[in-house]
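**Student:** Fold the stuff below for me.
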Amino acid sequence: MMTNLFSVFDPTSSIMNLSLNWISTFIGILLIPMSFWLLPSGYSLLWNKILYTLHKEFSTLLGPTSHPGSSFIFISLFSLILFNNFLGLFPYIFTSSSHLSFTLALALPLWLSFMLYGWINHTQHMFAHLVPQGTPPVLMPFMVCIETISNVIRPGTLAVRLAANMIAGHLLMTLLGNTGPSLSLTILSFLIIGQIALLVLESAVAIIQSYVFAVLSTLYSSEVN
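**Tutor:** The predicted model follows:
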């Protein structure tokens, strides 16, 4: 019996007090196509197609003034989050993307590097970005405050959005799963169908949230050029 609903997210796997939970972050490496030492399969060709599509999408968002190859940073970010989101749907695998220590560790350094690069190399552009074009002079001080606050909370919103979406689906599936033993056979069959539907929904959320995280990071970086 769980004393706390969120205890399903507690780190519990360890050998000789050595935590093994965060090792699940690297299980996604096993899913990367082995095209470097084997003949390309249908799976690797599909993955290359996805990466090429993401490259075109992120290159468009970054604009023509971006550094060549900078889109691969965000493709790698997308791949890492996608693998971790999907692996968290399997039983007994630690969902690292549902913890703020994981999501904030991705969002904060990215945002901080964008801000440092922008303020050091494009100071005038960064100041101009605090006041949207066409703002009346009376509202300019308020707009600067609003834009500054919205800029500062960006890494927090990125991290919380990903973690909250992962936690919400897992909690709902845990709540429904815990009611199973006390249900009749007829209602239990409906519960299993509902759980399967939720699993499909969570699979879609895993893809969407990793894409949203990568796209928003790309948009934030395009603003500092």
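**Student:** use CA for all of it now, contacts and neighbours both
**Tutor:** Fine.
**Student:** in stretch 100-108, what counts as buried?
**Tutor:** For stretch 100-108, burial by neighbour count (16 or more other CA atoms under 10 Å) applies to 100, 102-104, 106-108.
**Student:** Strands - which of the residues you listed land there?
**Tutor:** With DSSP state E as the criterion, strands contain none of these.
**Student:** so which of those residues would you say is closest to residue 62?
**Tutor:** residue 107 (17.6 Å; CA to CA).
**Student:** Could you also give me the structure for this second sequence? I'd like to compare it with the first:
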Amino acid sequence: MMANLFSIFDPVSSFGLPLNWLASLVGLFLVPWTFWVQSNRYSKFFNLVFVQLHGEFKTLVGPSASKGHTMLFISLFLFIVYNNFLGLAPYVFTATSHLAMTLSLALPLWLAFMIYGWFNHTQHMLAHLVPLGTPGALMPFMVLIETTSNVIRPGTLAVRLAANMIAGHLLLVLLGNQGPSISSSILSFLLLTQILLLTLESAVAIIQSYVFAVLATLYSSEVV
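**Tutor:** Prediction:
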């Protein structure tokens, strides 16, 4: 039962190739060509989102942010939220439920921040390992704790996003599988529960994308 349940996340296609990973790029083909040519409702909506996110991420990065600094995290947010919403559709592959996807987003970002910070702000990175006011006897332990918490950051980012996507999808599948075996009187209650859960999952899709982008922004602000 559990093997069949988790098989909904299995990235295998009927052609013998993992073509369903291409679902992450299908959104580019769904954008109407007029979006790039003239002002319309789509472009105004995205401009509103860009401006709002730019203001929030610029505050997190601080005055040291360079031009275009926030665009990386805005693009990251939009890419993740698109894949999260795409996975809510029936029979559609959810890329963000796999550590192969989430870790490939988190690990290169974290590694780039660390390389940049240690090469350009070495003293700041060393000072960050020992919080201000730490007693001398505890400094070696604080260095070990801070180093460990820093190393596991990409893993926690990746697992947080993947686990939240898996949990909601599994619950939807578990409830949906009960439909054929229950009476018609309970079926309406099950459908209402499914709708409410789907609404909750839509909110989770946005929140987890925002959390991922915000944490990546905070990690970058520590090294600039």
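**Student:** before we move on, back to that, include distance to residue 2 of structure 1 when you put the buried residues of stretch 100-108 of structure 1 into JSON lines, please.
**Tutor:** Output for these, formatted as JSON lines (distance: CA to CA, whole Å):
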{"residue": "100", "distance to residue 2 of structure 1": "22"}
{"residue": "102", "distance to residue 2 of structure 1": "24"}
{"residue": "103", "distance to residue 2 of structure 1": "26"}
{"residue": "104", "distance to residue 2 of structure 1": "27"}
{"residue": "106", "distance to residue 2 of structure 1": "31"}
{"residue": "107", "distance to residue 2 of structure 1": "32"}
{"residue": "108", "distance to residue 2 of structure 1": "33"}
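**Student:** Residue 219 of structure 1: which of these is nearest?
**Tutor:** residue 107 (13.0 Å).
**Student:** nearest residue to the closest one other than its sequence neighbours?
**Tutor:** Counting by CA to CA, 6 or more residues apart in numbering, residue 155 is the residue found nearest to residue 107 of structure 1 once chain neighbours are left out, at 5.1 Å.
**Student:** any idea which element that neighbour lies in?
**Tutor:** helix 154-178 (DSSP states H and E).
**Student:** just checking, what packs against the helix or strand following that helix?
**Tutor:** As assigned by DSSP H and E, the chain's next helix or strand after helix 154-178 of structure 1 is helix 185-222. Counting by 3 or more CA pairs under 8 Å, 6 or more residues apart in numbering; DSSP states H and E, the packing neighbours recorded for helix 185-222 of structure 1 are helix 42-62, helix 71-87, helix 100-121, helix 154-178.
**Student:** Kindly recompute the last result at 7 Å.
**Tutor:** Applying 3 or more CA pairs under 7 Å, 6 or more residues apart in numbering; DSSP states H and E, one finds that helix 185-222 of structure 1 makes contact with helix 42-62, helix 71-87, helix 154-178.
**Student:** Now render these as TSV, adding mean neighbour count and distance to residue 222 of structure 1.
**Tutor:** Shown next, in TSV, are these (neighbours: other CA atoms under 10 Å; distance: least, CA to CA, whole Å):
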stretch	mean neighbour count	distance to residue 222 of structure 1
helix 42-62	15	5
helix 71-87	20	11
helix 154-178	17	14
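**Student:** Nearest residue to residue 162 of structure 1 in space, please, no chain neighbours.
**Tutor:** Nearest to residue 162 of structure 1 is residue 209, by CA to CA, 6+ apart, at 6.2 Å.
**Student:** what residue of structure 2 matches up with the one you found?
**Tutor:** Counting by TM-score structural alignment, residue 209 of structure 1 lines up with residue 208 in structure 2.
**Student:** number of nearby residues for that match?
**Tutor:** 21 (other CA atoms under 10 Å).
**Student:** how far away is it from residue 201 of structure 2?
**Tutor:** Here residue 208 of structure 2 is placed at a distance of 10 Å from residue 201 of structure 2 (CA to CA, to the nearest Å).
**Student:** Overlap of the contact sets of these two?
**Tutor:** Residues touching both residue 208 of structure 2 and residue 201 (CA atoms under 7 Å, 6 or more residues apart in numbering): none.
**Student:** ok, back up a step: so the match of residue 209 of structure 1 touches residue 161, yeah?
**Tutor:** Yes - assessed by CA atoms under 7 Å, residue 208 of structure 2 is found in contact with residue 161 at 6.2 Å.
**Student:** could the helices and strands packed on helix 185-222 of structure 1 go into a markdown table alongside distance to residue 21 of structure 1?
**Tutor:** Formatted as a markdown table, these follow (distance: least, CA to CA, whole Å):
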| stretch | distance to residue 21 of structure 1 |
| --- | --- |
| helix 42-62 | 27 |
| helix 71-87 | 12 |
| helix 154-178 | 16 |
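**Student:** Residue 24 of structure 1: which of the ones you listed is closest?
**Tutor:** helix 71-87 (7.7 Å).
**Student:** The closest one vs structure 2, average offset?
**Tutor:** Overlaying structure 2 shows helix 71-87 of structure 1 at a mean distance of 0.4 Å from the equivalent residues (mean CA distance after the TM-score superposition for structure 1).
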